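Chemist: When you get a sec, could you give me coordinates for this:
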Amino acid sequence: MTAPFDPRPPTEHQFLLDGRPVPFTEGQTILQAARAAGLYIPSLCWDPRFVPHGSCKLCVVKAAGRHVSACATQAREGWEVESSTPEINDMRRGLLQMLFVSGEHFCPGCEKSGHCKLQALGYEFEMLGPRFPHFHPQRPVDASHPELMLDLTRCVLCELCVRASREVDHTDVFGVEGRGIHKRLVVNAPSGQLADTPIAATDLAARICPVGAILPKGRGFAVPIGERPYDRATIRAPIPGEEDTP
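Modeler: Take a look at the predicted model:
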């Protein structure tokens, strides 16, 4: 039995984000409410089309006296949420430094430069050095597909391509196996090659990668470096056509 239709708009509540009031409706997360109010909380693995799972931890905030993932924590009336503090931003900078050394992220030689969220977040949080030793992981580069290239040395395990292929494209091309330091992205084909899957360059899974792990072929440097979205503006500014909307 369904509930009767209620024509009234949902009741709006409010919390404070770094001292600024943020309205929200029941069920909204801290990140959703902040973005809707035009306030920026960083994220790398969040997309409004999918259930959040808080894997990157860059959206960490302090709410009700404890650190939580803003993408996966529902807002509460009267909460005082801290996001842009020296302590939290230093924590985010450390997380970014770990992501950079865990793979091969050499921005000057990457086609994604200027359109890469990891790079843009590094600039946003003034990441000047790696702080940790580089892993230099030995991971394959798959160029078997006629339209796409997969470079696993750049994968940050955000799992956006996994969820896009499963929930939107309905192809189940990507998966994740292993745990901890052995966790890795895999291609769901007996050969492990993209060429043996139904993925196409127009699929969401092929376009959603926030770094340079999945790239289209035949379009290298079509937009010169210096004229790309994050060359012209910070990651706080939405890219036309790529706003976080379902």
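Chemist: rest of the way, CA atoms for contacts and neighbours
Modeler: Noted.
Chemist: top helix in the chain by residue count?
Modeler: helix 86-102 (DSSP state H).
Chemist: Identify each buried residue in that helix, please.
Modeler: 88-89, 92-94, 96-102 (16 or more other Cα atoms under 10 Å).
Chemist: before we move on, which element is residue 13 in?
Modeler: strand 12-17 (DSSP states H and E).
Chemist: wait, residue 61
Modeler: Assigned by DSSP H and E, residue 61 falls in strand 60-63.
Chemist: Contacts for that strand, please.
Modeler: 67-70, 79-83, 88, 92 (Cα atoms under 8 Å, 6 or more residues apart in numbering).
Chemist: buried sites along it?
Modeler: Buried, per 16+ other Cα under 10 Å, within strand 60-63: 60-63.
Chemist: from these, which two are the most distant?
Modeler: Farthest apart among those by Cα to Cα are 60 and 63. That separation is 9.4 Å.
Chemist: Can you verify my assumption that residue 199 contacts residue 174?
Modeler: No: contact between residue 199 and residue 174 fails when scored by Cα atoms under 8 Å: they sit 9.6 Å apart.
Chemist: what's in contact with the helix or strand that the longest helix of the chain is followed by?
Modeler: The C-terminal neighbour of helix 86-102 among helices and strands, as given by DSSP H and E, is helix 117-124. By Cα under 8 Å, 6+ apart, the residues outside helix 117-124 that reach it are 42, 44, 93, 96, 107, 113-114, 210-211, 230, 234-235.
Chemist: Following up with a second sequence; could you model it the same way so I can compare the two?
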Amino acid sequence: MSAIQNTIRIDNQEIPFTPGQTIMDAALAAKVYIPHLCHYPGLPPSGNCRLCVVEIGNRSVAACTTPAAADQAICSNTPELNQARKALTQMLFVEGDHICPSCEKTGNCKLQAMAYYLGMLDDHFPQFYQRREIDASHPDILLDRKRCILCDLCVRASREVDGKNVFAIAGRGTQAHLIVNSPSGKLADSPLAKTDLATTICPVGAILIKQRGYQVPIGKRIYDQHTIRETTMQEHIPSCDKLKHKGHQDTER
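Modeler: The predicted structure is shown next:
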């Protein structure tokens, strides 16, 4: 007799899970897309972006941090949740300097791709991003804090995979910002390398490898050819060993 399989239901679709998986983990493994920007398979979740909020009964929870439990009935792809996700995406745009036509990351930017996916046609909110420092001190890597969405993917990648703890987020609320853990606070005095996962994992144009911009023509970039949903299903990577390997591959493209 086979063992009874644990399952949850997402938008009336039954999917299996194993104990210890979050709702997001189970969804990705089953090729069920829940919008997100700060989650990456193999890294500890943080729940920062809140795009992955789903409903269980009358509760709203982050799919990336909430454990899957037997017989959960979860709503994700609803007009109300997608409208809230679009509003959050609009706020991320106006909180940073996201001028897509002039950005090196355009066509490869997950924030831009998410806006397309959610049908975002305008910023809706007035711009209110604060002036943030650009760090061009590193010979190979540029840090443009004006584009940072505080997803802390670089923080977790540097700590958990690269083993260097280069980045951290300091301050709270509108004063929150990305900092570099080095004696001077500059990238040049950190051990960050262009082969590190922390360098390539940024979903926007906040961390860029120098002299690499605009190498791929418009129309042939990642999200010119595939939606963020399609690429997310292809990127599901379960282990940090594979994450490290992917970081090296990305820098070689």
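Chemist: what TM-score comes out when they're superposed?
Modeler: Aligned and superposed, the two chains score 0.92 in TM-score terms (TM-score structural alignment, normalised by the length of the first structure); 239 aligned residues with a Cα RMSD of 1.8 Å.
Chemist: Where in the second structure does the longest helix of the first structure fall?
Modeler: Using TM-score structural alignment, helix 86-102 of the first structure lines up with residues 79-95 of the second structure.
Chemist: Same check on stretch 160-173 of the first structure?
Modeler: Residue span in the second structure matched to stretch 160-173 of the first structure, by TM-score structural alignment: 153-166.
Chemist: can you tell me the distance between the two ends of that stretch?
Modeler: 12 Å (Cα to Cα, to the nearest Å).
Chemist: Flag every buried residue along that stretch.
Modeler: Buried-residue list, stretch 153-166 of the second structure, by 16+ other Cα under 10 Å: 153-162, 164-166.
Chemist: Spell out the residue ranges of the helices in the stretch 151-253 of the second structure.
Modeler: 153-157, 197-200, 222-225, 228-234, 240-252 (DSSP state H, counting those that start in this stretch).
Chemist: quick one: which of those is nearest residue 27 of the second structure?
Modeler: Distance to residue 27 of the second structure, taken as Cα to Cα, is lowest for helix 228-234 among the helices of the stretch 151-253 of the second structure, at 10.0 Å.
Chemist: circling back: how much does the strand holding residue 61 of the first structure stray from the second structure?
Modeler: Mean deviation of strand 60-63 of the first structure relative to the second structure after superposition (mean Cα distance after the TM-score superposition for the first structure): 0.6 Å.
Chemist: Give the aligned range of that strand in the second structure.
Modeler: Using TM-score structural alignment, the match for strand 60-63 of the first structure in the second structure runs over residues 53-56.
Chemist: The aligned residue in the second structure for residue 117 of the first structure: neighbouring residues, count only.
Modeler: Alignment note (TM-score structural alignment): residue 117 of the first structure maps to residue 110 of the second structure. Residue 110 of the second structure sits with 23 neighbouring residues when counted by other Cα atoms under 10 Å.
Chemist: for the one 3 residues further on, same thing?
Modeler: The number of residues packed near residue 113 of the second structure is 22, by other Cα under 10 Å.
Chemist: tell me the centre residue of the first structure?
Modeler: residue 44 (2.3 Å; Cα atoms, centre = their mean).
Chemist: Residue 70 of the second structure matches what in the first structure?
Modeler: Under the alignment (TM-score structural alignment), residue 70 of the second structure maps onto residue 77.
Chemist: cool, and residue 175 of the second structure?
Modeler: Under TM-score structural alignment, residue 175 of the second structure pairs with residue 182 in the first structure.
Chemist: count of residues packed around its match?
Modeler: Neighbour tally, residue 182 of the first structure, other Cα under 10 Å: 7.
Chemist: OK, contacts around it?
Modeler: Counted by Cα under 8 Å, 6+ apart, residue 182 of the first structure has zero contacts.
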